[in-house]
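Enquirer: I'd like to go over a predicted model; first the sequence, then the structure.
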Amino acid sequence: MPAEATPYLLNIDHLLTEDERLTWEAAHDFGQRRIAPSIEQHYEHGTFPKELIPEFGEMGFLGSTLEGYGCAGMNPVAYGLTMIELERQDSGIRSFCSVQSALVMWPIHTYGTDAQKERFLPGMAKGELVGCFGLTEPNAGSDPASMRTHAKQDGPGGDFVLNGQKFWITNSPIADLGVVWAKTLEHGSDAPVIRGFIVERGMKGLSTPETKGKLSMRASVTGEIVLDEVRVPKENLLPGVHGLKGPLSCLTQARYGIGWGALGAAMDVYERARRYTMDRVQFDRPLASFQLTQQKLVELHNEIGKGLLLALHFGRLKQEGKLTPVQVSMLKRDNVRMALEAARTARSMLGGNGIMGEFHIMRHLCNLETVFTYEGTHEVHTLAIGRALTGLSAFS
């Protein structure tokens, strides 16, 4: 664990390889040096630090786990440790790297052609190209099968024409390309099937308006993908996957990173609350000397330790190719819930100062309200786990 003034009684360093420890420390140092000085200003002004994107590439944060094409080839645990440090700074920063890596580069690497990989992945790994992921729609969130975006092929073997609207899309206003999921009627089939398409900036009929008025994830760029008769070459179809398996498998990759990343936000609020209550004096004593304050610190500390062990265990399973989607649901659900409750507790420990930007806790709290909802709501993950336990579906 990177050296901090705040002690952790549960330290996982002895369970990590030397490369994993070095990766964690490098990511921590980068976050403190390059992100921390300006993140509060970006959050306050609703801007994303685009100038850091090439540095994310240099650090290996983009397409971290992929092999070849200029990607770092990290193992799943090393990747998770970088997610901790990015979200320690801000959920929006981790979201940028998660979307680029897990939701855009991963499906191109997994389901794309060699030509698609050669064309897009090296530039994305360097941060020269930015990607987004188009699945959620205004009326299709937790139920992606009800999407209305559709693609019509212009004759057998022809290009595709896409129409529809995607909403709540991280990175879309600054993206050079997007992996967009749409229903299409394939020749010889009576039922539409979901397919993935690489849609590129500059295609006629494509627009990506920015979503304004957010009170959360303000240091992240969010927008729409509007498709109005957008002609996509057949060469931009991802050939390696059909149906909902495509987008859902991408989300499984991203949720795994979220389950690690949320720990970083929890660590930051805990460490800030501990420092504050050690320094803040009331009734001639530090706040940290009061029983109720110590109880809160203990609960925060212990929950972070358990979350780390859960993430590490699932990381090793992923390394062995044994991690299941429902286990990823457990990781995302439990660690995000824990981090959100930690932020709420830490906010209360700072009293009125807890809502001030300079203390950073309220920023994490607001961000985590979004992380609690996106890429599978807390409730949907609960039902996914319940279905695994009982064999009975409560979704409908």
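Expert: Looks like it arrived, so ask away. Residues are numbered from 1 along each chain as shown.
Enquirer: drop to CA atoms for contacts and neighbour counts, all remaining ones
Expert: Noted.
Enquirer: Could you point out the helix or strand that follows the longest helix belonging to the chain?
Expert: Counting residues, the longest helix found in the chain (DSSP state H) is helix 245-279. Moving toward the C-terminus from helix 245-279, the next helix or strand (DSSP states H and E) is strand 281-282.
Enquirer: After that next one, which helix or strand is next?
Expert: strand 285-286.
Enquirer: Just after that next one, pick out the following helix or strand.
Expert: Next along from strand 285-286, by DSSP H and E: helix 291-319.
Enquirer: Show me which residues of that next one are buried.
Expert: Residues 293, 296-297, 300-301, 303-305, 307-312, 314-315, 317-318 are the ones in helix 291-319 that count as buried (16 or more other C-alpha atoms under 10 Å).
Enquirer: try this one side by side with the last:
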Amino acid sequence: MRGRRFIYLGLCASVGAALWSSSGCSAASRDQQAPGAVGVGGGGGATSATTAEAGAGGGSAGASSGVDFGHGGAPSSEPEQRDDDGDGFTVEDGDCNDDDANVNPGALEVAITEPDDAGVVPEPADEDCDGEIDNLLPTCDRNIAPADFDAMHGARAVDLCAKASPGDRRWGVLSAEYVRGDGSRAEPTPAVGVLDSFGPNVHVQGGDRMLVLSTGRARIAHWPGACNTPDCTNYGPGEAPPGFPQDNPDCPPSSNINDDIGLELVIRTPTNATGYEFAFKFYTFEYPEFICDHFNDQFLALATPAPPGSLNGNLSFDSLGNPVSVNIGFFDVCEGCDRGADELEGTGFGLWDDAGATGWLRTQAPVKGGEELKLRFMIFDTGDERLDSTALVDGFKWVANGGTVAVGTAPVEDPQ
């Protein structure tokens, strides 16, 4: 247990870092940020064989002549299945434009309305080869209850609406599970919530709901199941992911975590995706008293495979490498802060004078199109189980059809 004390903000030179400037997406062909909630994954079966092998009737003579023969000894009538654009799909697989690698049944449908560098708006295309142009997925999280603990609904809450199956090649969520820090399945808990707002002044960044993860209660103040104090325990001690909790080198270290909870998603990425982004917002009762202390609750966004520029697979951190905690350089919501305390009102964090939050932040990261991506959003108490923290996650989007993406986190310029 710990008492309350005040630490002046200027004690740690490496805490309160300058904001990270992400590199953005420079157009290479059709650069577009397409909402993950509004993409459609097309069909597409397994890749077919390329040519028929020489059979018993063809013998070695057929092979030596450079001609492929069928089992009857005559030239095979089965046509060669070519993949002219190298996207892994042939015409027989459903590729409706084998001259454009951004078009195939595993691609994301993209509606482009902005002109390119030459001032030209590209012609609309049927990227996912479903026979329709610019048919984007609607939102999918409208009727999810606040206390819902279905992890697939958690994926929808962050605006990942498309679902994929192991036997097909379409993009989408393959699996979803709420987990502890060691990756084991989490039992149902009020540490998870799916909300349409967080108090009267904080709104969703996409769709109709957002995911809320908390070391206390993912509920609005005075709701059923809300904590209504700075301290509520869910699971007790846990085991952190490898490399965490991440310490600030100029501050006391931490090793034990408590009340850890995360949403782990396995996603098959669209074949035309070069990256993705999501928005998040972090609240804690540890601000500002426990800046540069070993009580530094953390929010992580862990990606596997880990992209270049991530820290132990974590995607969200400031320009000094501080993970999302009381030590990050993005805190600007509190009494006396630049943004004031309006975004604490009605959340439970505004009931006491010792709490703070970041504004909405956006993390982006590169991805290889068509690969399986494991993405885990996670939060945990560090040092003890007291003074809870909460993270809001929403607005997942793909970056598709060209452009380069680097790992980075920056404030959302015009949040909803």
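Expert: That came through fine. Keep in mind that what you see is a predicted model, and the values were worked out from it rather than measured.
Enquirer: What would you report as the TM-score here?
Expert: With the length set by TM-score structural alignment, normalised by the length of the first structure, the two chains reach a TM-score of 0.26; 178 aligned residues with a C-alpha RMSD of 7.3 Å.
Enquirer: returning to what we had before: what's the longest helix of the first structure packed up against?
Expert: The contact analysis (3 or more C-alpha pairs under 8 Å, 6 or more residues apart in numbering; DSSP states H and E) places helix 245-279 of the first structure against helix 76-89, helix 91-98, helix 106-111, strand 193-200, strand 285-286, helix 291-319, helix 325-349, helix 361-371.
Enquirer: could these go into TSV alongside distance to Val161 of the first structure?
Expert: TSV is the format used below for these (distance: least, C-alpha to C-alpha, whole Å):
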stretch	distance to Val161 of the first structure
helix 76-89	37
helix 91-98	28
helix 106-111	20
strand 193-200	11
strand 285-286	65
helix 291-319	37
helix 325-349	32
helix 361-371	33
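Enquirer: Out of the ones you listed, which is closest to His378 of the first structure?
Expert: Closest to His378 of the first structure of those, according to C-alpha to C-alpha: helix 325-349, at 5.7 Å.
Enquirer: quick one, that closest one and helix 245-279 angle?
Expert: Per axes from the mean of the first three to the mean of the last three C-alpha atoms, to 10 degrees, the angle that helix 325-349 of the first structure makes with helix 245-279 is 30 degrees.
Enquirer: just checking, what packs against helix 325-349 of the first structure?
Expert: Counting contacts by 3+ C-alpha pairs under 8 Å, 6+ apart, helix 325-349 of the first structure packs against helix 245-279, helix 291-319, helix 361-371, helix 378-390.
Enquirer: Show me what it is in contact with.
Expert: With contact meaning C-alpha atoms under 8 Å, 6 or more residues apart in numbering, helix 325-349 of the first structure is reached by 252, 255-256, 258-260, 262-263, 265-266, 269-270, 272-273, 277, 293, 296, 300, 303-304, 307, 310-311, 314, 354-355, 361-362, 364-365, 368-369, 371-372, 378, 381-382, 384-385, 388.
Enquirer: Using ChimeraX, define a selection of the buried residues within those residues.
Expert: Applied in ChimeraX, the following selects the buried portion of the contacts of helix 325-349 of the first structure according to 16+ other C-alpha under 10 Å:
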select :252,255,256,258,259,260,262,263,265,266,269,270,272,273,277,293,296,300,303,304,307,310,311,314,354,355,361,362,364,365,368,369,371,372,378,381,382,384,385
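Enquirer: which non-adjacent residue is nearest Leu265 of the second structure?
Expert: Leaving out its chain neighbours, the residue that sits closest to Leu265 of the second structure by C-alpha to C-alpha, 6 or more residues apart in numbering is Ala176, at 4.6 Å.
Enquirer: Tell me how many other residues surround the one you found.
Expert: By other C-alpha atoms under 10 Å, 20 other residues sit near Ala176 of the second structure.
Enquirer: Secondary structure element holding it?
Expert: Using DSSP H and E, Ala176 of the second structure falls in strand 172-179.
Enquirer: Against which helices or strands is that strand packed?
Expert: helix 151-157, strand 257-268.
Enquirer: right, and the helix or strand after the longest one?
Expert: The C-terminal neighbour of strand 257-268 of the second structure among helices and strands, as given by DSSP H and E, is strand 273-284.
Enquirer: List the buried residues for the helix or strand following that next one?
Expert: Per DSSP H and E, strand 273-284 of the second structure leads on to strand 298-304 as the next helix or strand towards the C-terminus. Under the neighbour-count criterion of 16+ other C-alpha under 10 Å, strand 298-304 of the second structure has Gln298, Phe299, Leu300, Ala301, Leu302, Ala303 buried.
Enquirer: circling back: let's have the helices and strands packed on helix 325-349 of the first structure in JSON lines, adding distance to Val336 of the first structure.
Expert: Converted to JSON lines, these look like this (distance: least, C-alpha to C-alpha, whole Å):
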{"stretch": "helix 245-279", "distance to Val336 of the first structure": "5"}
{"stretch": "helix 291-319", "distance to Val336 of the first structure": "9"}
{"stretch": "helix 361-371", "distance to Val336 of the first structure": "7"}
{"stretch": "helix 378-390", "distance to Val336 of the first structure": "9"}
